[in-house]
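Undergrad: Okay, sequence plus prediction incoming.
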Amino acid sequence: MHIGCPKEIKPQEFRVGLTPNAAREAVAHGHTVSVQTQAGAGAGFPDEDYIAAGAQITDTAEEIFASADMIVKVKEPQAVERKMLRENQILFTYLHLAPDPEQTKDLLASGCTAIAYETVTDAAGGLPLLAPMSEVAGKLAPQVGAWTLQKANGGRGVLMGGIPGVGPARVAVIGGGVVGTHAARVAAGMGADVTVLDRSLPRMRYLDDAFSGLFKTSFASAGNTAELVADADMVIGAVLIPGAAAPKLVTRAQLSDMKPGAAIVDVAIDQGGCFETSKATTHQDPIYEVDGIMHYCVANMPGAVARTSTIGLGNATMPFMLALADKGWRQACEDDPHLLNGLNVHAGHLTYYAVGKALGMDVMSPTLALKA
């Protein structure tokens, strides 16, 4: 199979879909690999590393899309990239279709087969291709939130760990999954007073046992959430419903109850955000203010630490990428139901239920798509 990796063109996105190690593995499996020139530069991988791995360097994205059987990326294809997709071509990347009807329509029109990293599952019920970036985003959230809290950025001017005689910042983390757990660990490590809100009692028991009181937990009822949000200096949104639009858990009206200059970090922004006032921003212009509350809503947070993120993502995606290349998407998905869960679009049909529900569109069962 011919595997192509174009340079990411989303603003301030420095990651790359294919590491030199992944390229080397694909070549060793007998596949052809084409990488657009400078695609890996932002993550510290020069063209020479790919050449040494046996890959071909291509000047333009157009050449990649025209020749490759499978396109491997990081972020969802931008409008200009979607026009280059074609029937029977495999697209393997993050998609986050639920809040993005335009992308969904373009992918359907292209006739391609699109497999989304964020909906591939594992035997434990986890999301193995989303988890590495969730870990990165979770660890980054308190860091960027602390920066947002600085007075020069419009924040309250509160130091996360406080000082003797002055209390620490209060941080509420909504969601106790991968993002929330890593966010809580880092925020607590910075000295903040941290509470994690979740609706799963077993998950809260696990957090209490595993972290021995490093941070507190609270049941995420509407009342508890409203109370903790109002009292917080920083609120981190870490809610995930796989493949679906994120629920809006904090309304605009609730901002008036928050402390002036408090910071919101919405890690769920890729799926539409879990705050009513959230809108996607970029690393170039990451924060904005609504009703005196500072919002940090960068849709590709892990891109800020591109090398760590690229290597972590590449480690997770490589086995699935090789399975798709070695067997073709049909056989690979038939052999692995967890990979089949990643199928979001095939030959003009939407194949992921949560996306169809979010967008009000018809959905074909992925098992039927295998036979189509």
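TA: It's in.
Undergrad: Going by C-alpha atoms from here, please, whenever you check contacts or count neighbours.
TA: OK.
Undergrad: Next, find the distance separating the residue nearest to Leu108 when sequence neighbours are not counted from Gln36.
TA: Distances taken as Cα to Cα, 6 or more residues apart in numbering place Gly348 nearest to Leu108, at 4.2 Å, with adjacent residues excluded. Taking Cα to Cα, to the nearest Å as the measure, Gly348 falls 27 Å from Gln36.
Undergrad: The residue nearest to Ala323 when sequence neighbours are not counted - how many residues pack around it?
TA: For Ala323, ignoring the flanking residues on the chain, the nearest one in space by Cα to Cα, 6+ apart is Ala332 at 5.8 Å. Using other Cα atoms under 10 Å, Ala332 has 19 other residues around it.
Undergrad: And for Glu87?
TA: When neighbours are counted by other Cα under 10 Å, Glu87 registers 15.
Undergrad: name the helices or strands packed onto the longest helix belonging to the chain?
TA: Secondary structure assigned by DSSP state H gives helix 306-327 as the longest helix of the chain. With contacts taken as 3 or more Cα pairs under 8 Å, 6 or more residues apart in numbering; DSSP states H and E, helix 306-327 sits against helix 20-28, helix 131-149.
Undergrad: okay, those helices, which one's buried deepest?
TA: Among the helices and strands packed on helix 306-327, the stretch with the highest mean neighbour count (mean count of other Cα atoms under 10 Å) is helix 131-149, at a mean of 23.
Undergrad: got a list of contacts for that helix?
TA: Applying Cα atoms under 8 Å, 6 or more residues apart in numbering, the set of residues contacting helix 131-149 from outside is 153-160, 178-183, 185-187, 233-234, 236, 238, 261-265, 267, 287, 294, 296, 301-302, 309, 312-313, 316.
Undergrad: Could you look up the next helix or strand downstream of that helix?
TA: If you walk from helix 131-149 toward the C-terminus, the next helix or strand you reach (DSSP states H and E) is strand 170-174.
Undergrad: Now do whichever helix or strand comes after that next one against strand 170-174, angle only.
TA: Next along the chain after strand 170-174, taking DSSP H and E as the criterion, comes helix 178-189. Computed by axes from the mean of the first three to the mean of the last three Cα atoms, to 10 degrees, the angle separating helix 178-189 from strand 170-174 equals 170 degrees.
Undergrad: The helix or strand just after helix 178-189 packs against which elements?
TA: Taking DSSP H and E as the definition, the helix or strand that follows helix 178-189 towards the C-terminus is strand 193-198. Contact partners of strand 193-198 among helices and strands, from 3+ Cα pairs under 8 Å, 6+ apart: strand 170-174, helix 178-189, strand 216-219.
Undergrad: Check it against this one:
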Amino acid sequence: MLVGVPKEIKKQEARVGLTPAAAREYIARGHSVLVETGAGAGIGANDEAYIAVGAQIAATAADVFARAEMIVKVKEPQPQEWVQLREGQILFTYLHLAPDPDQARGLLDSGVTSVAYETVTEGNSLPLLAPMSEVAGRLSIEAAAIASRNFNGGNGLLMGGVPGVAPARVLILGGGVVGTQAARIAVGLGADVAILDRSLPRLRQLDDLFAGRARTLFSTIDSLESELSQADVVIGSVLIPGASAPKLVTRDMLGLMRPRSVIVDVAIDQGGCFETSHATTHEQPTYEVDGVIHYCVANMPGCVPTTSSHALNNATLPYGLALADGGLSAILQNPGLRAGLSTHKGKLTSEPVAEALGLSFSAPADVLAA
């Protein structure tokens, strides 16, 4: 199979779908790899690095989209990309379709077979979402610390405080991968950390993991409002796979928060879990609503593309190879890949996305069998 890697064109996105090391694995399996010139520049991988492992270099993205049987990307295709996709082609990337009806329609109109990293499963886990969730969770505390600085409009608190001065209070909504990694960094900096979640088994795991260095609380409206009123930083990390994120914090609740406190909405790719969230960029990462600083960058791991690209490739490689080896039969035979199937020949095959967008749903097994 000819596997194509276009350069990412989303604003301030420097990650790459295949690193040279990953490209070498595809080539070793008998596949061909076509990389757009400069696609790996953001991670320090020049065209020569790809040529050295046997990849071909394309002068334009149009060449990659026209020739490749499978497109491997990082971020969701932009409008000028989805019009180049076609029926019979496989797209393997993050999609986050639930809050993005325009992209969903673009993919459906193209007829492409799209497999979304964020909904591929392995048992009860999301193995291709996990590495970027780890990166985003760790970055969320860095982002909050920078946004808290006085000259950025924040409250001027040092995350860990100093002897005689209390540390910042950090509230984390959701104890999954993002929340756990955010808590690791916040605890390591010496912050006062609380984690809210509705899974008692998960709260028990977190309590054991942090051994009393982070408070674990069952999430109710009361506990949420109580913690919001005391928090200096709130990290939103709630996920419903494939679906729009629930709006846990309403605009009215912002009135409970301290002036110049900071919200970091890591769930913004799925629409955000704060009512007042809207996507921002690394160039202009924050805005203010009712005296509360909002950080809602939609591609947080993009600011550390080298780490992010290698971590992502480590996770996606076996699934990408399976797709290249088996095509549609790999999706049909592999339940994890089948869970990631989002569109096929103009049919929407992700039930959470269909519910979020009010569109009809077709079962993956049915459309593939047809």
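TA: Everything's here; your move. Model, not experiment: these values are computed from the prediction.
Undergrad: Can you give me the TM-score here?
TA: TM-score for the superposed chains, counting by TM-score structural alignment, normalised by the length of the second structure: 0.99, backed by 370 aligned residues with a Cα RMSD of 0.6 Å.
Undergrad: and of the helices and strands packed on helix 306-327 of the first structure, who's closest to Cys112 of the first structure?
TA: helix 20-28 (21.5 Å; Cα to Cα).
Undergrad: That closest one against the second structure, how far on average?
TA: Here helix 20-28 of the first structure is compared with the second structure after superposition; its mean distance to the aligned residues, by mean Cα distance after the TM-score superposition for the first structure, is 0.8 Å.
Undergrad: Can you name the element that comes right after that helix?
TA: Sequence-wise, the next helix or strand beyond helix 20-28 of the first structure is strand 32-36, with elements assigned using DSSP H and E.
Undergrad: Give the aligned range of that next one in the second structure.
TA: Strand 32-36 of the first structure falls opposite residues 32-36 of the second structure when the two are matched by TM-score structural alignment.
Undergrad: Stretch 232-243 of the first structure too?
TA: The counterpart of stretch 232-243 of the first structure in the second structure, counting by TM-score structural alignment, spans residues 231-242.
Undergrad: Tally up the residues packed near the aligned partner of Tyr117 of the second structure in the first structure, please.
TA: Matched by TM-score structural alignment, Tyr117 of the second structure corresponds to Tyr117 in the first structure. The burial count assigned to Tyr117 of the first structure is 30, neighbours taken as other Cα under 10 Å.
Undergrad: hey, where'd the helices end up in the stretch 251-370 of the second structure?
TA: 251-254, 305-326, 328-333, 335-340, 351-357, 364-369 (DSSP state H, counting those that start in this stretch).
Undergrad: I'd like the distance from the second one to the chain centre, please.
TA: A distance of 15 Å separates the centroid of the chain from that of helix 305-326 of the second structure, by Cα atoms, centre = their mean, to the nearest Å.
Undergrad: Mean distance between that helix and the first structure after superposition?
TA: On superposition with the first structure, the mean distance recorded for helix 305-326 of the second structure (mean Cα distance after the TM-score superposition for the first structure) is 0.5 Å.
Undergrad: now swap in the last one and tell me
TA: Here helix 364-369 of the second structure, set against the first structure after superposition, deviates by a mean of 0.9 Å using mean Cα distance after the TM-score superposition for the first structure.
Undergrad: what span of the first structure lines up against that helix?
TA: Aligned by TM-score structural alignment, helix 364-369 of the second structure corresponds to residues 366-371 of the first structure.
Undergrad: contact partners of the matching stretch?
TA: Stretch 366-371 of the first structure is touched from outside by Arg330, Cys333, Glu334, Leu340, Asn341, Leu343, His346, Thr351, Tyr352, with contacts defined as Cα under 8 Å, 6+ apart.
Undergrad: What are the buried residues along it?
TA: Pro366, Thr367, Ala369 (16 or more other Cα atoms under 10 Å).
Undergrad: Looking at these, which one is closest to His31 of the first structure?
TA: For His31 of the first structure, the nearest member of those is Ala369. The distance, counting by Cα to Cα, is 25.4 Å.
Undergrad: Please tell me how far the closest one sits from Trp329 of the first structure.
TA: Note on Ala369 of the first structure: its distance to Trp329 of the first structure, by Cα to Cα, is 11 Å.
Undergrad: And for Met294 of the first structure?
TA: If you measure Met294 of the first structure against Trp329 of the first structure using Cα to Cα, the figure is 44 Å.
Undergrad: in what helix or strand does Leu97 of the first structure lie?
TA: For Leu97 of the first structure, no secondary-structure element claims it when assigned by DSSP H and E, so it is in no helix or strand.
Undergrad: surely it meets Leu107?
TA: No - counting by Cα atoms under 8 Å, Leu97 of the first structure sits too far from Leu107 to count as a contact (9.8 Å).
Undergrad: could you flag which of the contacts of helix 131-149 of the first structure are buried?
TA: Neighbour counting with 16+ other Cα under 10 Å marks 154-160, 178-183, 185-187, 233-234, 236, 238, 261-265, 267, 287, 294, 296, 301-302, 309, 312-313, 316 as buried within the contacts of helix 131-149 of the first structure.
Undergrad: Taking the centroid of the second structure, which residue is nearest it?
TA: Compute the mean C-alpha point of the second structure, and by Cα atoms, centre = their mean the closest residue is Met132, 5.7 Å away.
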